[in-house]
Every structure is written in structure tokens, then in C-alpha cells.
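S.K.: here is the input, now give the coordinates:
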Amino acid sequence: MQTLSDSFRCGFVSVIGRPNVGKSTLINSILNTKISIVSHKPQTTRHRILGISSSKEHQIIFVDTPGLHQNVNSVINKIMNKTAVNAILKTDLILFMYEAKFWTDEDQNVLKKLQNIDVPVIALINKIDKIHPKEKLLEIISKSSKKYSFKEVIPICAKRRTSLNKLIKVIPPLLPVSPPIYSSKVKTDRDESFQIAELIREKLIIYLQQEVPYGLSVQIESYKKNKRDCSINAIIWVEKDSHKGIVIGKNGAMLKKIGTEARIEIKEKLSIPVYLEMWVKVKKHWVDNNQDLINLGYNIE
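M.R.: The predicted structure is shown next:
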């Protein structure tokens, strides 16, 4: 019988694709845990977030990344693109995701960045539930195989968990033989304070108008947790005075709605009563200010 060091496999698996292709949904579905927030709007994922799947035979460290996009006018957009590119360069395996119904210029742009890498790439054709009739899927798979020398081409539906068991079986043999990096109990590298800030930002993204979410960030000012309850003070930073009014809403209705939704989910996550207070403040041009971005937890190196 082989020892752990002889047989155990562990490595990083970067999930790459354009914005809104389902990368975070994939990792959440595989882990059966909400590691990354999800919405239908671009720039929902702004940071590199690890989701860790462990078994007796392997440890797969999924790297959730911001969507690679062509609009890099602001400093924060450049940071997000750099984060995604670094995930391509520093990994053991790449999962390249795109939608079954669409192949866009942004998808092609992502594929170009994979041309000179020396790690295996698996193509994941997501949202196959939207393909009708199903015979069309064979044509899509055939076209995908001609785009790049993929190790595998796997049609999936991340939201419905279709074919995810197959994916999990394919990944470990492509990882290096190595002992685990994280404890088997660890699901992510991000602490609770970060996760709670992201949950609040998710509710802001969902409920606010199209232009507002891109100019806001959430900072946890105080986080006090004990066995009985949890008290959280959060600051919502916006770029413009007009956005502050939108976030607060008439007579504070929008902020109250967002706070209620966030508090319910945080309570479910922590399994204790939660007291959440939020303030909305203006920090003009923070998306283009290196020091502001550092203070808000962005890695600009």
C-alpha cells in the first residue's frame, strides 16, 4: 500500500474566463459552500479567492479570479486583470470556462492569453441547459476542440451541478504528487470578515442600479464575535455624492432593505444572532487611487 507522500496529489486549479461566465458558481457548487459571491453583473468577483476541496486522495485548490475583460481604464480594472493573468501563470491546471450559447471577443481574448503556457487546460462549456435541441451540443464540443489543444472538453451546468462529478474525477491525475497545503477542514483562504464584507457587497450589487455597484466597496470597521452573537460595523464607500443618496434610498429604505438581506444571510452563515450597522461614505475616485485601494484590501503589486 502506498504512503500518503507517494500517492497524494495537491495543486492549484485556476478558473479562468470572461466576466459572468459562471466561475464563482462553479466553485461554490463543487464545494457545496458559498465561497464567492454571485450576481448577473460584471466585476462581482474582484479578488483572488481560494476554494479548497479535500479528500483522502487529493486536495484541489480552486482559484476563483476576476473575469478577464478588455476595459482597463481604471486602476481597479487593471488590478483585476492582473490578478486573473497571475492566476494563469502561477497554477498547475487551468479550467477555461465559456458559455455554450455564446463565443465572444472577450472569450477569444482570454484564449489568447493561454497560448504560451505549459500547464494543461480543460475547457468547460457552461450553461448547457440553455442549448436546444441537445444535438447542437455535439457541434459546440467539436468546434471547441478545434480552438485549442485542450486536455479535455467537458460540457457542464455549474448552477445545476451537471457533470461536476466527472470534472472532479478528471482533475486529480493532472495535479502534482504533493502533500496537502491546507488542513482538510479549511474551505477557503479568506477570513470571516472578508466574507461578510463580500456578502454585503453582493446585496448592494443585486439591488442597486446598473452604474452604482462598480463604484462602491465595503469595509468592515468592527467585527466582534462570541459564542452568543456577532456585532458588525460596516462602511459602504461610494465614489459620488449622488450614489450615496441612491444607496441610502428614500427615508433610508434601500439601505434598510440591503441590511436586512445581508443580516439574514450572515446569521445563517454564523448560526448566531447578528447585529449589523452600516454607514455610507463618499471617497471620490477611490477606484483610481493606489492608497485607497490598498486600504480597502486590494493587492496592487
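S.K.: make it CA atoms for all contacts and neighbour counts henceforth
M.R.: OK.
S.K.: the stretch 151-300 of the chain: helices as residue ranges?
M.R.: All helices of the stretch 151-300 of the chain, identified by DSSP state H, counting those that start in this stretch, fall at 164-170, 192-207, 241-248, 253-270, 290-295.
S.K.: among the ones you listed, which is the most enclosed?
M.R.: Most buried of the helices of the stretch 151-300 of the chain by mean neighbour count (mean count of other CA atoms under 10 Å) is helix 192-207; its value is a mean of 20.
S.K.: quick one more, to check against the first:
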Amino acid sequence: MAASRSTRSSGGSRPLAAASSNLVPVGESPPGYRAGFACFVGRPNAGKSTLTNALVGSKVAITSGRPQTTRHAIRGIVHRDDAQLILVDTPGLHRPRTLLGQRLNDVVRATLSEVDLVGFCMPADEPLGRGDRFIAEELARLPKRTPIIAILTKTDKVADHDRVGARLLEVAKLGDFHDIVPVSAVRSFQVDVLADVLVSHLPTGPALYPDGELTDEPEQVMVAELVREAALEGVRDELPHSLAVVVEEMIPREDRPADRPLLDVRVHVFVERPSQKAIVIGAGGSRLKDVGSRARSQIEALLGTPVFLDLHVKVAKDWQRDPRQLRRLGF
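M.R.: Below is the predicted model:
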């Protein structure tokens, strides 16, 4: 898996424009080949990251039942004989209550202005609400040339097919969509159909990434996300938004034999209050140990090498509202 990932940078996630401006066509592509960027948007916890992973066929975005899990524009690359589809999974678009929320919305809006088409994700198991209408209004401001595909996600959570049909009718009234596709990423229901629909709206042109590359996210960003995903498991409702993770260093252990390498990974997990620090650490450090164990296995699978993961929990008071601390944490 590690061999298929780009390691062009060790910094934070780059804006889409910065990434795409550095791309050059990769080799020759057959006539009629399509390549381009599609952005998934939706309110928090609409299933965007799970759908991205299902389409790519590998885990490139972390997932959680908690809203606002995604905090960067994560790019996943779908390779087909006839096309290359670059998916951009974005944070949930919402009415922000913190400076962090405003900056996450800025990430979404910047991405929307740069992609070739947009997939608007709405969960089938929840009624359409103010958040969906808020996003529909945002998308209505895009240039008319940008195709918008409505995607009804999580259909596996709705047992009654009539309810799915009713939800599709509601979605159709929400905006002027080029296509409407119901899917279940968990059950692979119509994922291939959605891929065909998205590809049909891409411009013709050569591939932009080498064959087999699944994401252009820097490895340090991916490692930090895997630690945050593990830390989000089982925490209280008020804690997920307060969690931030920074990889301080990734250094091969010296004096190790070539056939027994070890990578030292030092990570800081930031929270906003001392009481939250106690929650993350757990009684006698039990919870932090569990977080480290689950994250380490994922990191080793990502990097393809044994890892010694050194986790430290720190308090950065009210970092979601502090511009200086937001910059330090990569936002």
C-alpha cells in the first residue's frame, strides 16, 4: 500500500489549485479518455468519506460516526481503463460556530470553485433539513457549467424501498441536478453506477496521476488522520470537535539491521481543556494505550514498516477559536 502513495510533501494538506497546478499529463491515453476532479459535499456525517473509500477501493479518508470528521480536502484517485477520476472529499459544509468551522467552510468553497463536477451527498436515513437546503443554496451559486450530481447515501440503513423512493423525490425538488443516484457504500450498491455517472461528466484528456497511485496526501497527514480516527472511537459527544493531531517527527530508528527496520513516530494529540485530556488518556492511561494500539496497526499497514508510536496529549486552550493556534495546528 505504501508504494502506491505519493510522498511528495511532508507538510499539511495542500489546496486543490496548488496540487493540480503541479500536475502534468502522464504518458499516452486512449482516444476519448477522461480525467478530472469531482468534489463530494454534504452536511457533516453524510457519508462522503466512506463513499470516497468505496470508489477508490482503498482507505484514503478516515471515517467516524462523529460529525466533522474530515478537516482537509482529501484526494482519492480512481483508475479505470477509460478514465481517471480524482475525488476530493471535503469537510461537511455547515453554519459555523467557531473560527475552525469558518476555515473548514473556506476549504469547501475553495474546492468547489476548482473542480469539474460536484457530488452532493444526502443520507437516505435522515430527512432533508436546513443543512441540506443551505448547501443547495451554495451550489446554486456555482457557474451553470459545473454539473451537480445528487447522491442519496446510506440506502442500506433504510429497509423500506418506498421510503428511498420518497426521499429521491424530495431530493429532486431540492435543485436542478444533472443526475440523481442512490448508493450504499457499505453494501457496494450502485457504487459502480455512480462511478460511471461521475466519469461521464469529466472532460476528455490524459491521466494526471501515475497508474496505481491512490492519493497524493503526504504520509504525515495520513498518519495524523489515522491517530485522530482511533482517538475518536468511543469518546463523548463534546470531545470530537476539540481533538487535533500533529505528527512532530517520523524518523527511522538508528542502528537497526536492514531486515528489521523501525520507524519512530512522535505524535501530539491536542485538546482544549484538562478535563478532555483526562478523557483521552483514560484511567491509568488505558484509553490512550488502546488508541495507540489501533492507530499503530493502521499506520504500519499504510507505511509498510514496523512503527514505534509515541503519543502525547496536550492542552491547547480554545484552539478552535484562536487564529494563532489554528495556524500552528495546520488550519
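S.K.: that older thread, distance to residue 68 of structure 1 for the helices of the stretch 151-300 of structure 1 - can I get that in TSV?
M.R.: As requested, the helices of the stretch 151-300 of structure 1 are arranged in TSV below (distance: least, CA to CA, whole Å):
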stretch	distance to residue 68 of structure 1
helix 164-170	23
helix 192-207	19
helix 241-248	26
helix 253-270	28
helix 290-295	19
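S.K.: for the ones you listed, which one sits closest to residue 86 of structure 1?
M.R.: Residue 86 of structure 1 lies closest, by CA to CA, to one member of the helices of the stretch 151-300 of structure 1: helix 290-295, at 18.2 Å.
S.K.: where in structure 2 does that closest one fall?
M.R.: On structure 2, the counterpart of helix 290-295 of structure 1 by TM-score structural alignment is residues 323-328.
S.K.: and that stretch, how far from the chain's centre?
M.R.: Taking CA atoms, centre = their mean, to the nearest Å, the mean C-alpha location of stretch 323-328 of structure 2 is offset from the chain mean by 21 Å.
S.K.: who touches it?
M.R.: Under the contact criterion CA atoms under 8 Å, 6 or more residues apart in numbering, stretch 323-328 of structure 2 has outside partners 99, 100, 316, 319, 320.
S.K.: pretty sure the last one is touching residue 242, no?
M.R.: The one in question is residue 320 of structure 2. Yes: counting by CA atoms under 8 Å, residue 320 of structure 2 does reach residue 242; the two are 7.2 Å apart.
S.K.: more neighbours: which of those two?
M.R.: Per other CA atoms under 10 Å, whichever of residue 320 of structure 2 and residue 242 has more neighbours is residue 320, with 24 against 17.
S.K.: next, the contact list for the closest residue to that one other than its chain neighbours, please.
M.R.: Excluding its sequence neighbours, the residue lying closest to residue 320 of structure 2 (CA to CA, 6 or more residues apart in numbering) is residue 100, at 5.1 Å. For residue 100 of structure 2, the contacting residues are 320, 321, 326, 331, by CA under 8 Å, 6+ apart.
S.K.: if you set the cut-off to 10 Å instead, what comes out?
M.R.: Neighbouring residues of residue 100 of structure 2 by CA atoms under 10 Å, 6 or more residues apart in numbering: 71, 106, 241, 319, 320, 321, 322, 323, 326, 331.
S.K.: got those as a markdown table, with distance to residue 281 of structure 2 columns?
M.R.: Formatted as a markdown table, the contacts of residue 100 of structure 2 follow (distance: CA to CA, whole Å):
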| residue | distance to residue 281 of structure 2 |
| --- | --- |
| 71 | 23 |
| 106 | 32 |
| 241 | 17 |
| 319 | 19 |
| 320 | 21 |
| 321 | 24 |
| 322 | 24 |
| 323 | 27 |
| 326 | 23 |
| 331 | 25 |
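S.K.: go through stretch 109-118 of structure 1 and flag the buried ones.
M.R.: Buried residues in stretch 109-118 of structure 1, defined by neighbour count with 16 or more other CA atoms under 10 Å: 110, 111, 114.
S.K.: okay, and which of those residues map to helices?
M.R.: 110, 111 (DSSP state H).
S.K.: can you redo the buried residues of stretch 109-118 of structure 1 as CSV with distance to residue 174 of structure 1?
M.R.: As requested, those are arranged in CSV below (distance: CA to CA, whole Å):
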residue, distance to residue 174 of structure 1
110, 22
111, 20
114, 17
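S.K.: how many residues are close by the aligned residue in structure 2 for residue 46 of structure 1?
M.R.: Using TM-score structural alignment, the partner of residue 46 of structure 1 in structure 2 is residue 71. Counted with other CA under 10 Å, the neighbours of residue 71 of structure 2 add up to 21.
S.K.: so residue 71 of structure 2: helix, strand or coil?
M.R.: coil (DSSP: H, G, I helix; E, B strand; the rest coil).
S.K.: ditto for residue 43 of structure 1
M.R.: Classification of residue 43 of structure 1 by three-state DSSP places it in coil.
S.K.: so it touches residue 211, yeah?
M.R.: No: the criterion here is CA atoms under 10 Å, and residue 43 of structure 1 misses it with residue 211 at 11.6 Å.
S.K.: which residues are common contacts for those two?
M.R.: When CA under 10 Å, 6+ apart defines a contact, the residues bordering residue 43 of structure 1 and residue 211 alike are residue 205.
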